[in-house]
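> the sequence isn't on hand, but the structure is:
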C-alpha cells in the first residue's frame, strides 16, 4: 500500500487547511508505523516457531543417533559384523 503524504502541496498560510494537511500526514505516518510494528511482531513469532522446530529436529536427531549407536553396540556384543562409518551403519568383514 503506497502512502501519499502532502508535501509540496502544503499551504503557505498557517490556517485550518495547513493544520489538516499536517494532521493527515501524521495519521498516515502513524498507521504505517503501526503496520510495521504488527509485521515485526508476526515475523518474530514466525522466527520463534522456526527456532523451536529446529531445536526439536536437533533433539530428535541426537536421540536417533544415540539409538542407532545403542543398536550397533548390542549387535557387536553378539558378534554381528556391523559398525557406524561416516554416520552410516555398515557391515564389516571379519577381522576389521
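Here it is on my side, so go on. If you're wondering where the values come from, they're calculated on a predicted model, not measured in any experiment.
> okay, CA-based contacts and neighbour counts for the rest of this
Fine.
> which residues of this protein fall in helices?
Assigned by DSSP state H, the helices in the chain fall at 16-77.
> which residue is most remote from the mean position of it?
No residue in the chain sits farther from the centre than residue 13, which is 50.5 Å out by Cα atoms, centre = their mean.
> separation between that one and residue 27?
Taking Cα to Cα, to the nearest Å as the measure, residue 13 falls 21 Å from residue 27.
> ok, now which ones touch the nearest residue to residue 84 once chain neighbours are set aside?
Counting by Cα to Cα, 6 or more residues apart in numbering, residue 84 lies nearest to residue 90, which is 6.0 Å off, once chain neighbours are set aside. The contact partners of residue 90, by Cα atoms under 8 Å, 6 or more residues apart in numbering, come to 82-84.
> okay, now the one to match up with it:
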C-alpha cells in the first residue's frame, strides 16, 4: 500500500488544516517505521532460527560421518573388505 504524504499541497497559512496535514504525515511515517521495525524483528528471528537449524544439520552430519567411520573401522578389524571412498562405504577386493 502506497502512502501519500501531504507535501507540496500544504497551505500557506498556519491553520488547523495545515496542522492536521502535518499530524497526518507524522502518523503515516510512524506507522510505516513501526511496520518496518516489526518486519526487521521477524526477519532477525527467522534468520537466527535458520542459522541454528543449519548448525544442527552440520552437527548431525558430523556425528553421522563419525559413526559410519567407526563402523567401517570395526568391520575392518574383522577383515570385512570395506572402506570409505569419496564419502561412500564400498566393498573392496580381498588383498587391497
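Here it is on my side, so go on. Quick caveat: nothing in here was measured; it's all calculated off a predicted structure.
> now the TM-score, please.
Scored against TM-score structural alignment, normalised by the length of the first structure, the superposed chains reach a TM-score of 0.96; 96 aligned residues with a Cα RMSD of 0.7 Å.
> returning to what we had before: any idea what the residue nearest to residue 84 of the first structure aligns with in the second structure?
Residue mapping for residue 90 of the first structure onto the second structure gives residue 90, with TM-score structural alignment as the criterion.
> likewise for residue 60 of the first structure?
By TM-score structural alignment, residue 60 of the first structure lines up with residue 60 in the second structure.
> number of nearby residues for its match?
12 (other Cα atoms under 10 Å).
> tell me, what residue is most central in the first structure?
The C-alpha lying nearest the average C-alpha coordinate of the first structure belongs to residue 47 (Cα atoms, centre = their mean; 3.0 Å).
> how much space between the residue farthest from the centre of the first structure and residue 59 of the first structure?
67 Å.
> related to what we said a few turns ago, quick one: residues contacting the residue farthest from the centre of the first structure.
Residues in contact with residue 13 of the first structure, defined by Cα under 8 Å, 6+ apart, are absent; none qualify.
> surely residue 91 of the first structure and residue 82 touch.
Yes - contact criterion Cα atoms under 8 Å: residue 91 of the first structure and residue 82 qualify, at 4.4 Å.
> more neighbours: the two, which one.
More crowded of residue 91 of the first structure and residue 82, by other Cα under 10 Å: residue 82, with 17 against 12.
> which residues sit in contact with the more buried one?
Residue 82 of the first structure touches 72, 75-76, 89-92, counting by Cα under 8 Å, 6+ apart.
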